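>>> Using only what follows, build the 3D model:
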Amino acid sequence: MQEKNNHSDGLDIPNRIDALPVRHTGPVVAGIIVAFVVAMLGYGVVTNSRFEWPVVWKYLFNERVLAGIWWTLCLTALSMIIAIVLAIVLAIMRKSINPVLRAVSWFFIWFFRGTPVYTQLVFWGLFSVLVPKMSLGIPFTSIEFWSVDSSVVMTSFRAAVIGLALNEAAYLSEIVRAGLEAVDSGQEEAAQALGMRRTLIMRRIILPQAMRIIVPPTGNEIVSMLKTTSLVMAVPFTLDLQFATDAIANRIYKPIPLLIVASFWYLLITSILMVIQAHLERYFGKGFEARSLSSGPAKGAGDSKSVSAKDKEEINKKNDATLLGLNA
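Got it, this is the predicted structure:
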């Protein structure tokens, strides 16, 4: 009778060979060299007195800097919420059977992707100059039912949010459209055969599955939006993080330490956003990820014990083919 080896994967294979991995010295040497170079760079940055680290620590938690962080987060969150909603609408319009809706969506994407975001923000800052009064009445006549001064409605903060949101929606709409088109059309046809409405199909079947493709690039766009808020001085909006650190630097004539302060906070916020993105990717990727055959404890080469009932139950759970979290 052939000898059987029971391994950690839970499979009994006759005459199984326990092969040792080949040792590769190249990656080890490369890792040592890279670590040495990184250590040298880090030591040079820390010990360089021209970076003026005492000034950095002094203004790292300055009240104006902290207020700038708050306003930057507000700009990022509000702009992305508006952009995501508008991007979904634009993506659906691009897939519509109505040629007018398709043309309007195409023109919006073409215009806002084709012009610099700084230029767009400048125009939104000049909105009250271009449109002094906002009114509601009968078109093509002088009859007005309601009017208001544009400068009262279009504040610098609102102009910054609208400018950032409209520009971002043009990019996000293409990401959403790619995600929608990645879902197999047979699922939509099957849902229609069951009598489901188009809105219900989009909300319960298409969008949940498209999120697996939409989330990663959308997370990248959120990080990009966080840094794009530094351009809102074109509106002008003067409360964001970049403007706050620039104002302090101009007052004390020390630009480098304040640039380090701004970079530190941008990096910290970006790191948090990346962690959130990773969790969202893991959540919406359930059912699509590669699944291992077993998570049982490792067993020796001569161990002939079979996989326990608990391990078998865990294997069945891991190999469950249902799309968790994506079921209608």
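
>>> all contacts plus neighbour counts: C-alpha atoms, from now on.
Noted.

>>> mind listing the helices for the stretch 1-150 of the chain?
Taking DSSP state H, counting those that start in this stretch as the test, the helices found in the stretch 1-150 of the chain are 25-47, 53-59, 63-94, 99-114, 117-125, 127-130, 150-153.

>>> Not counting the first one itself, show me its contacts.
Identification of contacts with helix 25-47 by C-alpha atoms under 8 Å, 6 or more residues apart in numbering yields residue 51.

>>> Likewise for the fourth one?
The list of residues contacting helix 99-114 from outside it, by C-alpha under 8 Å, 6+ apart, reads 90-91, 93-96, 166-167, 170-171, 173.

>>> The second one too?
With contacts defined as C-alpha under 8 Å, 6+ apart, helix 53-59 is touched by 65, 257-258, 260-261.

>>> can you rerun that using 10 Å?
Applying C-alpha atoms under 10 Å, 6 or more residues apart in numbering, the contact partners of helix 53-59 are 45-47, 60, 65-66, 245, 248, 254, 256-262, 264.

>>> If any of those residues are buried, put those into a ChimeraX selection.
The buried residues among the contacts of helix 53-59 can be selected in ChimeraX (16 or more other C-alpha atoms under 10 Å) with this line:
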select :60,65,66,245,248,254,256,257,258,259,260,261,262
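
>>> ok, back up a step: rebuild the contacts of helix 99-114 as JSON lines, extending it with distance to residue 5.
Formatted as JSON lines, the contacts of helix 99-114 follow (distance: C-alpha to C-alpha, whole Å):
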{"residue": "90", "distance to residue 5": "58"}
{"residue": "91", "distance to residue 5": "55"}
{"residue": "93", "distance to residue 5": "59"}
{"residue": "94", "distance to residue 5": "58"}
{"residue": "95", "distance to residue 5": "56"}
{"residue": "96", "distance to residue 5": "59"}
{"residue": "166", "distance to residue 5": "62"}
{"residue": "167", "distance to residue 5": "61"}
{"residue": "170", "distance to residue 5": "58"}
{"residue": "171", "distance to residue 5": "55"}
{"residue": "173", "distance to residue 5": "54"}
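
>>> To compare against the first, here's the next sequence to fold:
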Amino acid sequence: MMTAAQSHFAPEPVQEVVHRRNWGAWLLSFLCLGLILAVLRAGIEARILDPELFVQYLFSEQILIGARNALVLGSLAMVLACGVGLVVALMRVSGNPIMASIAAIYVYFFRGTPMLIQLLFWFNAVPIMFGEISIPLPFTDIMLLQAPTTQMVTPFVAALIGLSLAEAGYMSEIIRTGIQAVDQGQQAAARALGMTRAQVMRRVVIPQAARIILPAGGNQYIMMLKSTSLASAIGYLELLRIATDIYSSNFLVVELLTVAAVWYLVMTAFATGIQTMLEKTFPLR
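Got it, this is the predicted structure:
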């Protein structure tokens, strides 16, 4: 017979934990899977894609050139957008009402108008507005550069300018958010040590803000790679433009669009890999 002390310390019976089943999630999963299988079956039965021709064009020289051009254009445009976006973001947080207003107008305009319209503007309107580009050597009559604008503003240049300025409007807000997320106490302490405002920004704020804006900046780079397809509207030979030119002559629309989609997926996978590596190398904490 158990004493009172023994009964007090006796282990309680183990109760089995029963997890509640989420039938709604399972039902939704099966519906999505069924929809995907139905679309695949419809495509196979309709024979909209010839696998042999798809593989043939996937690694064709013209398609590879288009993929390379899209990658180069997107990467250069993102680098320029980060530079311009940093300047605009610093203007927004400068405390100068005139500079802050100019930066706010810039962000509002370039985020509020479609990127395609901006590309068409740079390619068509600028040569009309400025007939010739002239850059003289200071204090002399020697011209470092003098050429018609139509020769200077090529489809590549117009696409690079348009994509960079449009993306800078988004990057400036991302950078501004990262700057404002840095603890104000660190800035005050750095100023107390005798650092100038520029030194505080360069040595204290921007290195920490860069870690904060890295995930959103990586997403914007992925969006930029896909946005290079808009350059096809002004004749730049990027991936979609070359695919369009090919299927305009052989009418293999689905095969060529699928090839272009695969290469865009490859480029975004490349960008995602870089983003993941940077986030592991420079974690927030």
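
>>> Just give the TM-score of the two.
The TM-score (TM-score structural alignment, normalised by the length of the second structure) is 0.84; 271 aligned residues with a C-alpha RMSD of 2.8 Å.

>>> rewinding a little: of the helices of the stretch 1-150 of the first structure, which is nearest residue 234 of the first structure?
helix 117-125 (5.2 Å; C-alpha to C-alpha).

>>> If you count neighbours, what's buried in the closest one?
So for helix 117-125 of the first structure, counting by 16+ other C-alpha under 10 Å, buried means 117-118, 120-125.

>>> Which one, of the helices of the stretch 1-150 of the first structure, ends up nearest to residue 201 of the first structure?
Using C-alpha to C-alpha, the helices of the stretch 1-150 of the first structure put helix 63-94 closest to residue 201 of the first structure, at 12.4 Å.

>>> on contacts alone, who are the packing partners of the closest one?
Judged by 3 or more C-alpha pairs under 10 Å, 6 or more residues apart in numbering; DSSP states H and E, helix 63-94 of the first structure is in contact with helix 99-114, helix 156-182, helix 207-228, helix 241-252, helix 255-284.

>>> Show me which of these has the highest average neighbour count.
helix 156-182 (a mean of 22; mean count of other C-alpha atoms under 10 Å).

>>> That helix vs helix 117-125, what angle?
130 degrees (axes from the mean of the first three to the mean of the last three C-alpha atoms, to 10 degrees).

>>> mean shift of helix 156-182 of the first structure relative to the second structure?
Superposed on the second structure, helix 156-182 of the first structure shows a mean distance to its aligned partners of 0.9 Å (mean C-alpha distance after the TM-score superposition for the first structure).

>>> need the next SSE after that helix, C-terminal direction.
Sequence-wise, the next helix or strand downstream of helix 156-182 of the first structure (DSSP states H and E) is helix 185-193.

>>> Give the other helices and strands that that following helix contacts.
helix 198-201.

>>> And the helix it packs on, what does it pack against?
Using 3+ C-alpha pairs under 10 Å, 6+ apart: helix 198-201 of the first structure touches helix 185-193.

>>> buried sites along the helix it packs on?
For helix 185-193 of the first structure, by 16+ other C-alpha under 10 Å, it's residue 188.

>>> what distance separates it from the middle of the whole chain?
In terms of C-alpha atoms, centre = their mean, to the nearest Å, the centre of helix 185-193 of the first structure is set 30 Å apart from its chain centre.

>>> after superposition, how close is it to the second structure?
Per aligned residue, helix 185-193 of the first structure averages 0.9 Å (mean C-alpha distance after the TM-score superposition for the first structure).

>>> who touches that helix?
Contacts for helix 185-193 of the first structure (C-alpha under 10 Å, 6+ apart): 194-198, 200-202, 205-206.

>>> how about 7 Å then?
Helix 185-193 of the first structure is contacted from outside by residue 201, using C-alpha atoms under 7 Å, 6 or more residues apart in numbering.

>>> what's the answer for stretch 263-272 of the second structure, then?
The contact list for stretch 263-272 of the second structure (C-alpha under 7 Å, 6+ apart) reads 67, 222, 226.

>>> go with 10 Å
In contact with stretch 263-272 of the second structure (C-alpha under 10 Å, 6+ apart) are residues 58-59, 63-64, 66-68, 70-71, 75, 215, 218-219, 221-226, 229, 239-240, 258-262, 273-275, 277-278.

>>> Kindly report the same for stretch 250-262 of the first structure.
So stretch 250-262 of the first structure is contacted by 50-62, 65, 68-69, 241-249, 263-264, 266 (C-alpha under 10 Å, 6+ apart).

>>> Tell me which residues touch residue 227 of the first structure, please.
The contact partners of residue 227 of the first structure, taken as C-alpha under 10 Å, 6+ apart, are 72, 76, 221, 241-242, 266-267, 270.

>>> again, only this time at 8 Å
Applying C-alpha under 8 Å, 6+ apart to residue 227 of the first structure gives the contacts residue 266.

>>> before we move on, the earlier item: ok, the buried residues of helix 117-125 of the first structure vs residue 318 of the first structure, which is closest?
Using C-alpha to C-alpha, these come closest to residue 318 of the first structure at residue 117, 46.2 Å.

>>> how near is the closest one to residue 22 of the first structure?
From residue 117 of the first structure across to residue 22 of the first structure, the span is 52 Å (C-alpha to C-alpha, to the nearest Å).

>>> And residue 258 of the first structure, by the same measure?
50 Å.

>>> can you check residue 40 of the first structure too?
Residue 40 of the first structure is 31 Å from residue 22 of the first structure, where distance means C-alpha to C-alpha.

>>> Between those two, tell me which one has more neighbours.
When neighbours are counted by other C-alpha atoms under 10 Å, residue 40 of the first structure and residue 22 differ, and residue 40 comes out ahead with 11 against 6.

>>> Span of stretch 226-233 of the second structure from start to end?
By C-alpha to C-alpha, one end of stretch 226-233 of the second structure lies 14 Å from the other end.
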